[in-house]
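Participant: structure for the following, please:
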Amino acid sequence: MTKRPKTDPLHLEIVRAREAQRVWVDAWSAPLGTSFDDVARRAGLEPLGDQWETLGRAAAVDLLALLLHRDLAYSGIAAPATQARELAEGFVGSFGPEECRYATNRPLRGGRFAPSWNPATSFTFDAGVIVVGRERAGVLWVADED
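Facilitator: Here you go, the predicted structure:
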């Protein structure tokens, strides 16, 4: 996988908008057959194998919008809701109109993060979305501490 330049304006805007212990925002060109675990490894996250929760595009945007809007530890506001939604839509939209696959370690239940999840980092809390398209793959992930 070839890494995209770190100077991508959308990626920088996301990192600036979401204060956290760590934020991963990246995309690469990816060969056909790239798995969620391949992307996780490339990003420095733990591969989760069959524990990935797959999502549709709209659910991926909803999850990322909440992740950018609220912190994972105390549900405090991390970024304004409208800005968080725009950034989430921009990230998912950056993979183009083609059919993509989406996965997370912590899905939403009733508009909130599920109380349990499969950690992909050593941080106290983490969540995000991995995107795999025909030609590109990427990750938007956030880790917070208690």
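Participant: CA only for contacts and neighbour counts going forward, please
Facilitator: Will do.
Participant: from residue 113, how far out is the nearest residue to residue 80 once chain neighbours are set aside?
Facilitator: Spatial nearest neighbour of residue 80, excluding adjacent residues (CA to CA, 6 or more residues apart in numbering): residue 69 at 5.9 Å. In this view, residue 69 and residue 113 are 12 Å apart by CA to CA, to the nearest Å.
Participant: let's see this one next, to set against the first:
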Amino acid sequence: MGIDEDIKRLRDCGVVRCGVLPLSAPTAAAIAKAFELRDNDACYREIDESTARSIAAEVLHRDQAYSVEIMTPDRAERLTAKFFEQFGAQARYFTNNWCPVTDATFDVGVIVIGAMQSGCLWVEDED
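Facilitator: The predicted model follows:
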């Protein structure tokens, strides 16, 4: 089982969109579309790696609606680190810019564009 499947299995509530595509993409919206997220570039803003890791770990750690713990912070950080290892040192990171990209009440995550592959770790929660 790969890290993407581990994340989906262990983040056992809400909708988890997690995976890797074997390509680099010109925009975050192009990757978003592949994961059935809104494909409007205005919805995404570039962030640094540290912020991206923090967002990813937090959405794995807690439910967005009620802040209920889903997994320990340590496990969330380990899963985040393994997911990010797939993209290399020159990767670019994006998150939504106060713009919902699904029909869920809460949605947040990270889109990663690497030199050789790109990916998405996005979570939707409802209240």
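Participant: so after superposing, what's the score?
Facilitator: Overlay of the two chains. TM-score (TM-score structural alignment, normalised by the length of structure 2): 0.93; 127 aligned residues with a CA RMSD of 1.4 Å.
Participant: circling back to that earlier point, structure 2: which residue goes with the residue nearest to residue 80 of structure 1?
Facilitator: Aligning on TM-score structural alignment places residue 69 of structure 1 opposite residue 61 in structure 2.
Participant: what is the burial count for that match?
Facilitator: 22 (other CA atoms under 10 Å).
Participant: how close does the equivalent of residue 104 of structure 1 over in structure 2 get to residue 81 of structure 2?
Facilitator: For residue 104 of structure 1, the aligned residue in structure 2 is residue 95 (criterion: TM-score structural alignment). For residue 95 of structure 2, the distance to residue 81 of structure 2 (CA to CA) stands at 17 Å.
Participant: can you check residue 96 of structure 2 too?
Facilitator: As defined by CA to CA, residue 96 of structure 2 lies at a distance of 20 Å from residue 81 of structure 2.
Participant: neighbour count winner among these two?
Facilitator: residue 96 (21 against 15).
Participant: the closest residue to that one other than its chain neighbours: how many residues sit nearby?
Facilitator: Among residues not flanking residue 96 of structure 2 along the chain, residue 44 sits closest, at 4.4 Å (CA to CA, 6+ apart). By other CA under 10 Å, 24 other residues sit near residue 44 of structure 2.
Participant: spit out the contact partners of the alignment partner in structure 1 of residue 44 of structure 2.
Facilitator: Correspondence of residue 44 of structure 2 to structure 1, assessed by TM-score structural alignment: residue 52. Residues near residue 52 of structure 1 by CA atoms under 8 Å, 6 or more residues apart in numbering: 36, 103-105.
Participant: spell out the secondary structure type for residue 138 of structure 1.
Facilitator: Here residue 138 of structure 1 is recorded as strand under DSSP: H, G, I helix; E, B strand; the rest coil.
Participant: I misspoke; the intended subject was residue 106 of structure 1.
Facilitator: Judged by three-state DSSP, the three-state class of residue 106 of structure 1 is coil.
Participant: any idea how far the closest residue to it other than its chain neighbours is from residue 140 of structure 1?
Facilitator: Once flanking residues are discounted, residue 106 of structure 1 sits nearest to residue 117: 4.9 Å by CA to CA, 6+ apart. From residue 117 of structure 1 across to residue 140 of structure 1, the span is 17 Å (CA to CA).
Participant: same thing with residue 100 of structure 1?
Facilitator: Residue 100 of structure 1 sits 15 Å away from residue 140 of structure 1, going by CA to CA.
Participant: the two: who's more crowded?
Facilitator: More neighbours surround residue 140 than the other of residue 100 of structure 1 and residue 140, with 25 against 17 (other CA under 10 Å).
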